[in-house]
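1. This is a predicted model, with the sequence first.
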Amino acid sequence: MSKVLKDPHLFTPIKIRECTFKNRMGVPPMVLFEGKEGVPQDIHLVQYGRYALDGYGFIIYESTAIESIGRISPGCCGIWSDDFIPKYKRITDFVHQQDCKIGIQLAHAGRKGSSALPSKAVRKGGLLPSEGGWEVVGPTSEKYQPDWSNTRELTVAELAQYPKKFADCATRAIKCGFDFIEVHCAHGYLLNQFLSPLTNKRTDGYGGSLDNRMKLIKEVITEVRKVMPNNMPLFVRLSCEDLAKGGHTMKDTIDIVKAIKPLGVDLINCSSAGILPEQVIPDRPHFQWDYAKQIKEACNIMTACVGQINTTEEANGIIEKKEADVVLIGRGALRNSFNPRRAAVDIGAPIPAYFEGISWATAIPKHSKY
């Protein structure tokens, strides 16, 4: 039987700059691998539309490449062309009709790009150009794994172009109708590759000390913030720990957050790992929750908590104890096993039904398993 909670903290609206989320439950960026030449398809409208109908306060659209070679796989979406704008606008318009906010995660896969689609792998490693792949780039020429595609080291002149590429895509995202922007600096992708000492072994101004390794992401964030309206929130996703020997730790991450917060960052989306295949994931389900709490307390910045949040009690408790400002529901959203409508029944909070005029929380009996 559902347990009605006394204080429905999950359903307290939150305002970030001038963007108000109706509740504290969001969907993190999860790639569908269904893009065609970077363009979103009908399945993206259906999937993200379903999240909006499920009552989430906000959605972060999946990792979206700033250039063609920045995709994780041939099935990943991009936003490097104005031609894509109508496709995204169709999605954001529908989400907004459901009183839901939607942001976009701007990303570059770096040396982890050109990988096979999960359902259509033709070889163990990354796709070769002859298999529909492309040349990948990174801080150095080191491959992600020995059997993956060769990596080309980016020159200083090329690196100087990346802040503008991110900013141009941010401008495009605004035209698409997205409510906020997230810069992807996690999971072993390009910006994370520059941050981590495990992958950034450059000897120029972009490598060496943590200050140097932060140089590219600071430049990217600065340029992205410049093109954004002042009332529009900016998120950054970080791998708070590499979880690999010699990688960066929470101490490094706190230093990073303190450095980027003054550049106009409003919220840190706290995740982990992805930098090396040899990572060691802790054998406990909620180890990432503490990242959000530590960063929130140490840096006085809003945070998002992620990682196997599967019950109303867990999600509400995180917000109630101020361990994070919002919670992100990943697997639960994919499986439709835990969402705001289900939480509303548990917590005794009203939430609109799919159809006008009936409150979902009162329309479903408390004993219902829905």
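-> Structure's in. What do you need?
2. From here on, just use CA atoms for contacts and neighbour counts.
-> OK.
3. Show me where this protein has its strands.
-> Along the chain, the segments classed as strands by DSSP state E run 14-16, 19-21, 25-27, 58-65, 101-107, 136-138, 151-153, 180-185, 234-239, 267-271, 302-306, 326-328.
4. Any chance of those strands in CSV with distance to residue 215 as columns?
-> Below are these laid out as CSV (distance: least, C-alpha to C-alpha, whole Å):
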stretch, distance to residue 215
strand 14-16, 26
strand 19-21, 29
strand 25-27, 29
strand 58-65, 20
strand 101-107, 17
strand 136-138, 15
strand 151-153, 16
strand 180-185, 13
strand 234-239, 15
strand 267-271, 18
strand 302-306, 22
strand 326-328, 28
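5. Of the ones you listed, which is nearest residue 350?
-> Of all those, strand 25-27 sits nearest to residue 350, with 14.6 Å by C-alpha to C-alpha.
6. residues in contact with that closest one?
-> 10, 51, 56-60, 326-330, 333, 339-340 (C-alpha atoms under 8 Å, 6 or more residues apart in numbering).
7. The lengthiest helix in the chain to strand 101-107, inter-axis angle?
-> For the chain, the helix with the greatest residue count under DSSP state H is helix 162-176. Put simply, helix 162-176 runs at 160 degrees to strand 101-107, going by axes from the mean of the first three to the mean of the last three C-alpha atoms, to 10 degrees.
8. quick one: the helices in the chain?
-> 42-53, 85-97, 156-159, 162-176, 190-195, 210-213, 215-227, 250-260, 289-299, 312-320, 331-335, 340-347, 360-363.
9. Output those helices in TSV; the columns should cover mean neighbour count.
-> Listed next are the helices of the chain as TSV, based on neighbours: other C-alpha atoms under 10 Å:
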stretch	mean neighbour count
helix 42-53	18
helix 85-97	18
helix 156-159	11
helix 162-176	20
helix 190-195	28
helix 210-213	19
helix 215-227	19
helix 250-260	17
helix 289-299	20
helix 312-320	20
helix 331-335	15
helix 340-347	24
helix 360-363	17
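10. A further structure is provided below for comparison with the first:
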Amino acid sequence: MSILFKSIKFKNLILENRVIIAPMCQYSSENGELSYWHEQQWASYALSGAGLCIIEATAIQPEGRISYADLGIWNDTQCKMMQTLLSKIKKISPTPFAIQLAHAGRKASCDAPWGERNGQFTPDEKNGWQTIAPSAISFQPNGHPPISLSTIGIKKVISDFVAAAQRSVLAGFDLIELHAAHGYLLHQFLSPLSNQRTDEYGGSFENRIRLTLEIFKEIKKVVPKNYPIGVRISATDWVNGGWDLRSSIELSKILEQIGVAYIHVTSGGLHKDQKIDIHPEYQVPFANEIKKAINVPVIAVGLITHPEQAERILQAKQADAIGIARGILYDPRWSWHAAVKLNQTIAIAPQYFRFQPRGSNQIFKKYAS
């Protein structure tokens, strides 16, 4: 049997297959709230046949948004809107939905990718605000510098992550992923390139990972027992002297000890001088090395576009699940087509049964009740 279509367990959550819809920002919110775009997008995800959908990076503070158009879960109105939409989604599909909780740190206060500003707004510009970071070091050399977080500010970040996690459970999400990758706030604390603090949150490896661990532990206290909490990390900064694979392995080991559900392995995003060798499966070797060191599931991503690639990676035991992001946006039925290619069955909504490809083996089965 294809491993891609075998079930996998993240704590108490069982996935029907190992196709994971990885988070992709949609820049379609106002005041952090869901829009009609999200209703359509989430419904498409729900009907895709994927084993799990992780929605886009969702800010735990207004200042934590990448852009003014980012989704948020820092207030009860946002939570209620998500609860309402998820209740509708669950009526048409049993696909579990997860939320990625995030804070952009010094990479916040930006325009949408298609906006005219093409970059970061200053605090005195419309749609801009003052950013925060572990140290007052800008992402871009000519950027407006962030404010270095005080100890009180750090405690506020922790408490807001915890509150966002509580709202996530209340909204009906089946899993929480902490975003500690792509150069955003938690990653900024991890990397010595962006973290030049001299207090208990900077300097040594143990100090730089402190914030991520504290947030994880505090969230674990307020969610149900065995509720899955995963962590997404950038395995390397792709810059000499930065966060690297060895550090990622050590962090993953510690996260395993304190109960992480999985490690989601990506890379880069922290420093303008990164030199990324981009090619198909370019991030899979990082996932492979981390998988060798831990016993919790590892999700691999990075230009994995074809079902045969995904299956080969799993057969080689380089990862335990496959994250597809842009590929799912391009082809919302990627999982269906993967089942055809790999001669497997996949659970779909019965409304689609009549569209089984002629001449093919039976690939569709009804959702389990």
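-> Yes, it's here. The shown structure was predicted, so the numbers you read here are calculated from the model rather than taken from an experiment.
11. on that earlier part again, tell me the average deviation of the longest helix of the first structure from the second structure after fitting.
-> When the second structure is superposed, helix 162-176 of the first structure averages 0.8 Å from its matched positions, counting by mean C-alpha distance after the TM-score superposition for the first structure.
12. to the chain's geometric centre, what's the distance from that helix?
-> 16 Å (C-alpha atoms, centre = their mean, to the nearest Å).
13. Over to stretch 353-367 of the second structure?
-> That offset, for stretch 353-367 of the second structure, works out to 31 Å (C-alpha atoms, centre = their mean).
14. again, but for stretch 39-56 of the second structure
-> Using C-alpha atoms, centre = their mean, the offset of stretch 39-56 of the second structure from its chain centre is 14 Å.
15. Could you do stretch 321-331 of the first structure as well?
-> Counting by C-alpha atoms, centre = their mean, stretch 321-331 of the first structure comes out at 13 Å from the chain centroid.
16. okay, that stretch sits on what stretch of the second structure?
-> Mapped onto the second structure using TM-score structural alignment, stretch 321-331 of the first structure spans residues 316-326.
17. Show me which residues of that stretch are buried.
-> Buried residues in stretch 316-326 of the second structure, counting neighbours by 16 or more other C-alpha atoms under 10 Å, are found at 317-326.
18. Over to stretch 12-32 of the first structure?
-> 14, 21-29, 31-32.
19. Which part of the second structure matches it?
-> With TM-score structural alignment as the criterion, stretch 12-32 of the first structure aligns to 6-26.
20. closest to residue 291 of the first structure out of the strands of the first structure?
-> Comparing the strands of the first structure by C-alpha to C-alpha, strand 267-271 comes nearest, at 6.3 Å.
21. roughly how far is that closest one from the heart of the chain?
-> 8 Å.
22. Just the angle for that strand relative to strand 302-306, thanks.
-> 30 degrees.
23. and strand 267-271 of the first structure, which stretch of the second structure?
-> Using TM-score structural alignment, strand 267-271 of the first structure pairs with 262-266 in the second structure.
24. residues of the matching stretch that come out buried?
-> Here stretch 262-266 of the second structure shows 262-266 as buried, counting by 16+ other C-alpha under 10 Å.
25. what residues does it touch?
-> Residues from elsewhere that reach stretch 262-266 of the second structure (C-alpha under 8 Å, 6+ apart): 10, 181-182, 229-235, 252, 283, 286-287, 296-302.
26. With stretch 324-336 of the second structure instead?
-> With C-alpha under 8 Å, 6+ apart as the criterion, stretch 324-336 of the second structure contacts 19-24, 44-45, 48-50, 301, 304-305, 346.
27. repeat for stretch 275-294 of the first structure
-> Counting by C-alpha under 8 Å, 6+ apart, 144-145, 187-189, 192-193, 196, 198-199, 240, 242-245, 250, 268-273, 303-309, 322-324 sit against stretch 275-294 of the first structure.
28. Let me know how buried residue 231 of the first structure is, in neighbour terms.
-> For residue 231 of the first structure, the count of nearby residues is 12 (other C-alpha atoms under 10 Å).
29. Now render the buried residues of stretch 12-32 of the first structure as JSON lines, adding distance to residue 132 of the first structure.
-> JSON lines is the format used below for the buried residues of stretch 12-32 of the first structure (distance: C-alpha to C-alpha, whole Å):
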{"residue": "14", "distance to residue 132 of the first structure": "44"}
{"residue": "21", "distance to residue 132 of the first structure": "40"}
{"residue": "22", "distance to residue 132 of the first structure": "42"}
{"residue": "23", "distance to residue 132 of the first structure": "42"}
{"residue": "24", "distance to residue 132 of the first structure": "41"}
{"residue": "25", "distance to residue 132 of the first structure": "38"}
{"residue": "26", "distance to residue 132 of the first structure": "34"}
{"residue": "27", "distance to residue 132 of the first structure": "31"}
{"residue": "28", "distance to residue 132 of the first structure": "28"}
{"residue": "29", "distance to residue 132 of the first structure": "25"}
{"residue": "31", "distance to residue 132 of the first structure": "19"}
{"residue": "32", "distance to residue 132 of the first structure": "19"}
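30. and the residues you listed, which two are the farthest apart?
-> The farthest-apart pair in the buried residues of stretch 12-32 of the first structure, when distances are taken by C-alpha to C-alpha, is 14 and 32, at 27.9 Å.
31. just to revisit the earlier point, widest-spaced pair of the contacts of strand 25-27 of the first structure?
-> Taking C-alpha to C-alpha, no two of the contacts of strand 25-27 of the first structure sit farther apart than 10 and 60, at 17.8 Å.
32. okay, the two: which has more neighbours?
-> Neighbours were counted for residue 10 of the first structure and for residue 60 using other C-alpha under 10 Å; residue 10 has more, 28 against 22.
33. per the alignment, residue 41 of the first structure corresponds to what in the second structure?
-> Under TM-score structural alignment, residue 41 of the first structure pairs with residue 35 in the second structure.
34. State the distance from the closest residue to its match other than its chain neighbours to residue 76 of the second structure.
-> Spatially, and ignoring its direct neighbours in sequence, residue 35 of the second structure is nearest to residue 29 (5.9 Å; C-alpha to C-alpha, 6 or more residues apart in numbering). Between residue 29 of the second structure and residue 76 of the second structure the computed distance is 16 Å (C-alpha to C-alpha, to the nearest Å).
35. next one: residue 255 of the second structure
-> 29 Å.
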